[in-house]
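Asks: Sequence unavailable; structure follows:
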């Protein structure tokens, strides 16, 4: 797997994990239901999943910075995109269009 594919995969997964967490929180706090019989509405599971994927995204931002030669500004924007829901996907689309993910053959473990 190359860096571009790994970054894009993790960025989309981070956005999906946001959706899962927000859905679980909606069920718990708004509908006060327990979907699928999950206590706490699945918030602990969705929260842990989102946390793990969030950390993977931060790590992939650092790998992408090194692989693609991102500036400090681009790296900070990529990292900041992880805070609002779904912005990792937006950043990934914009970065791809601007050619910031252009080195399709950069291996994930390159130094």
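Replies: Ah, there it is. Everything quoted here is computed from the prediction, not taken from an experiment. Residues are numbered from 1 along each chain as shown.

Asks: make it CA atoms for all contacts and neighbour counts henceforth
Replies: OK.

Asks: who's in contact with residue 43?
Replies: 21, 24-25, 28 (Cα atoms under 8 Å, 6 or more residues apart in numbering).

Asks: Let's see that with 7 Å instead.
Replies: 21, 24-25 (Cα atoms under 7 Å, 6 or more residues apart in numbering).

Asks: Tell me the secondary structure at the residue most central in space within the chain.
Replies: Centroid-nearest residue in the chain, with Cα atoms, centre = their mean: residue 14, separated by 2.7 Å. When classified by DSSP: H, G, I helix; E, B strand; the rest coil, residue 14 comes out as helix.

Asks: Contacts only, for it.
Replies: Residue 14 neighbours (Cα under 7 Å, 6+ apart): 50, 53-54, 57, 88.

Asks: can we see that at 6 Å?
Replies: Contacts for residue 14 (Cα atoms under 6 Å, 6 or more residues apart in numbering) come out as 53-54.

Asks: also this one, for the comparison:
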């Protein structure tokens, strides 16, 4: 199950980076909104799964509330999920 959370966290991080650095410039500079809609929907689903899995793993990995907040905050910071994976999940799978 931890391996699934690692995969979701990496995919969520990649989708955030795609939105910020690929689809948003396409949308606002080149007026191509479709990539943003597709990646945005995927990112939304991945984000929700990430949040639910983080809450589930709070008890399984004995995280305190502060750690849970850090893990959740990592989902909205570019490259945050990659750091979170290394700090809190590496070696646990």
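Replies: Yep, it's here. Please read all numbers here as calculations on a predicted model, not as lab measurements.

Asks: if I line the two up, what does the residue nearest to the centre of structure 1 land on in structure 2?
Replies: Here residue 14 of structure 1 is matched to residue 12 in structure 2, going by TM-score structural alignment.

Asks: Quickly note the distance from its match to residue 31 of structure 2.
Replies: 25 Å (Cα to Cα, to the nearest Å).

Asks: and what of residue 2 of structure 2?
Replies: 39 Å.

Asks: Have a look at these two and say which one is more surrounded.
Replies: Neighbour totals were compared for residue 2 of structure 2 and residue 31, and residue 2 leads with 16 against 10 (other Cα atoms under 10 Å).

Asks: Apart from its neighbours in sequence, what residue is nearest that one?
Replies: Among residues not flanking residue 2 of structure 2 along the chain, residue 93 sits closest, at 5.4 Å (Cα to Cα, 6 or more residues apart in numbering).

Asks: can you give me the helices in structure 1?
Replies: Secondary structure of structure 1 (DSSP state H): helices at 3-25, 43-68, 72-80, 87-97.

Asks: Mean neighbour count, the ones you listed: which tops it?
Replies: helix 3-25 (a mean of 21; mean count of other Cα atoms under 10 Å).

Asks: can you give me how far that one is from the chain middle?
Replies: In terms of Cα atoms, centre = their mean, to the nearest Å, the centre of helix 3-25 of structure 1 is found 4 Å from the chain centre.

Asks: got it, and stretch 52-67 of structure 2?
Replies: 15 Å.

Asks: and it, how far apart are its ends?
Replies: Note: stretch 52-67 of structure 2 ends 15 Å apart using Cα to Cα.

Asks: whereabouts in structure 1 does it align?
Replies: Stretch 52-67 of structure 2 maps onto residues 59-74 of structure 1, going by TM-score structural alignment.

Asks: Residue 83 of structure 1 -> structure 2?
Replies: Match for residue 83 of structure 1 (TM-score structural alignment): residue 76.

Asks: Provide a list of residues in contact with that match.
Replies: Residue 76 of structure 2 touches nothing, counting by Cα under 6 Å, 6+ apart.

Asks: where's it relative to residue 50 of structure 2, distance?
Replies: Residue 76 of structure 2 sits 11 Å away from residue 50 of structure 2, taking Cα to Cα as the criterion.
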